[in-house]
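[1] Sequence first, then the predicted structure, then my questions.
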Amino acid sequence: MSKTQFQALVSTITSSIAGRAVDDDLKAFLAAQFPPEGETFKAIEAACHQGVAEGWMCDKEHGGIRYGRVIEATPDLAGYSVDVVLMKDLAGPHHRHPEGEIDMVMPITPTARFDGSPKGWVVYGPDSAHRPTVSEGESLVLYLLPGGKIDFTRNK
């Protein structure tokens, strides 16, 4: 799996959501079009595991979190960037999503939750903020960020 092949997989999703508002309706659309048991979700999940194993994904580590920006925001992905994190039973750094955030939750431990959600999709609207938290085990999370925008908060 190369980054180019990975980008082609992710573009299946980003091309289908281009121009849509980042909101609860988008979450419902993603759950219907790209369910966790579906071919596209499974292919991206397998690619993430492979990328981590090969060392080109989640190639940085801080505070027990493995992470990395896999693809910068690009027109080929409808203006989204792609980040992937690997977390186990911890909270990450507080940050704000100026234009929203779309999360693909891929538990490694079947019981793992991302911000309380199981395998599937989590969508945060524009100007939302949180401390991303994985509980009850280990999970990979793929983040799609409109324009690649994210603002980390100091001292939270």
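    Structure's in. What do you need?

[2] all contacts plus neighbour counts: C-alpha atoms, from now on.
    Noted.

[3] isn't G116 right up against S135?
    Yes - the pair G116 and S135 qualifies as a contact (C-alpha atoms under 8 Å) at a distance of 7.5 Å.

[4] next, the one to line up against it:
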Amino acid sequence: MSPQAFQRLIAGVTTQLADRPLDGQLAVWLNDTWPADGETFRELAAACRTGVAEGWLCNREGGGIRYGRIFKALPDTHGFSVDVVAMNNIAGPHHVHPHGEIDLIMPLTEGATFDGHPAGWCVYGPGSAHRPTVANGDALVLYLLPQGAIEFTAA
């Protein structure tokens, strides 16, 4: 796996997300289309684990969280930026999603959750906010942000 191959893998997902509203229906569709026990999920999780091990994903660290934006919002990713974080029993910085956020949760520890969600997908709508939290162990989380929009807040 290389960053270029990873981008192609992500583009196979984002091509089907372009122009869809970021809402609960999209979360259901994602989990039905690419379930945590499915091939696409396994490919994405393996690519993320490889990228972290090779140092081209999660290549920054702050506050006990490893993170990194691998791609800005690009035409090749259908206007989504791509970030991956590695977290272990920690809450990250509070932020707002001006256009929403799509998360792929990949537990590294069995039973690890992200904002209470197990392995799979969750979607935050436009204007939503949270303090991203991984509990019950280690997890990788892939974030897709429309137009790369995120606003960190003091809350």
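    Noted; the coordinates are in hand. Keep in mind that what you see is a predicted model, and the values were worked out from it rather than measured.

[5] Same drill for G116 and S135 of structure 1, tell me which one is more crowded.
    The neighbour count for G116 of structure 1 versus S135, taken as other C-alpha atoms under 10 Å, is higher for S135 (19 against 12).

[6] so which strand or helix has the more buried one?
    In this structure, S135 of structure 1 is located in strand 133-146 according to DSSP states H and E.

[7] And for D103 of structure 1?
    strand 101-107.

[8] quick one: that strand to structure 2 mean distance?
    Average distance, strand 101-107 of structure 1 versus aligned residues of structure 2 after superposition (mean C-alpha distance after the TM-score superposition for structure 1): 0.2 Å.

[9] Just list what that strand packs against, helices and strands only.
    Here strand 101-107 of structure 1 touches strand 120-124, strand 133-146, going by 3 or more C-alpha pairs under 8 Å, 6 or more residues apart in numbering; DSSP states H and E.

[10] and with 10 Å instead?
    Of the remaining helices and strands, those touching strand 101-107 of structure 1 by 3 or more C-alpha pairs under 10 Å, 6 or more residues apart in numbering; DSSP states H and E are helix 24-33, helix 39-54, strand 80-91, strand 113-114, strand 120-124, strand 133-146.

[11] could you redo these as a markdown table and give each row distance to A8 of structure 1?
    Formatted as a markdown table, those follow (distance: least, C-alpha to C-alpha, whole Å):
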| stretch | distance to A8 of structure 1 |
| --- | --- |
| helix 24-33 | 17 |
| helix 39-54 | 10 |
| strand 80-91 | 12 |
| strand 113-114 | 25 |
| strand 120-124 | 20 |
| strand 133-146 | 14 |
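
[12] Just name the most buried of those.
    A comparison of these by mean neighbour count, using mean count of other C-alpha atoms under 10 Å, puts strand 113-114 on top with a mean of 26.

[13] got the contact list for that one?
    Here strand 113-114 of structure 1 makes contact (C-alpha atoms under 10 Å, 6 or more residues apart in numbering) with 87-91, 103-107, 119-122, 132-141.

[14] if we go to 7 Å?
    Residues from elsewhere that reach strand 113-114 of structure 1, judged by C-alpha atoms under 7 Å, 6 or more residues apart in numbering: V105, T133, V134, S135, E136.

[15] returning to what we had before: let me know the angle separating the strand holding S135 of structure 1 from helix 39-54.
    With axes from the mean of the first three to the mean of the last three C-alpha atoms, to 10 degrees applied, the angle from strand 133-146 of structure 1 to helix 39-54 works out at 110 degrees.
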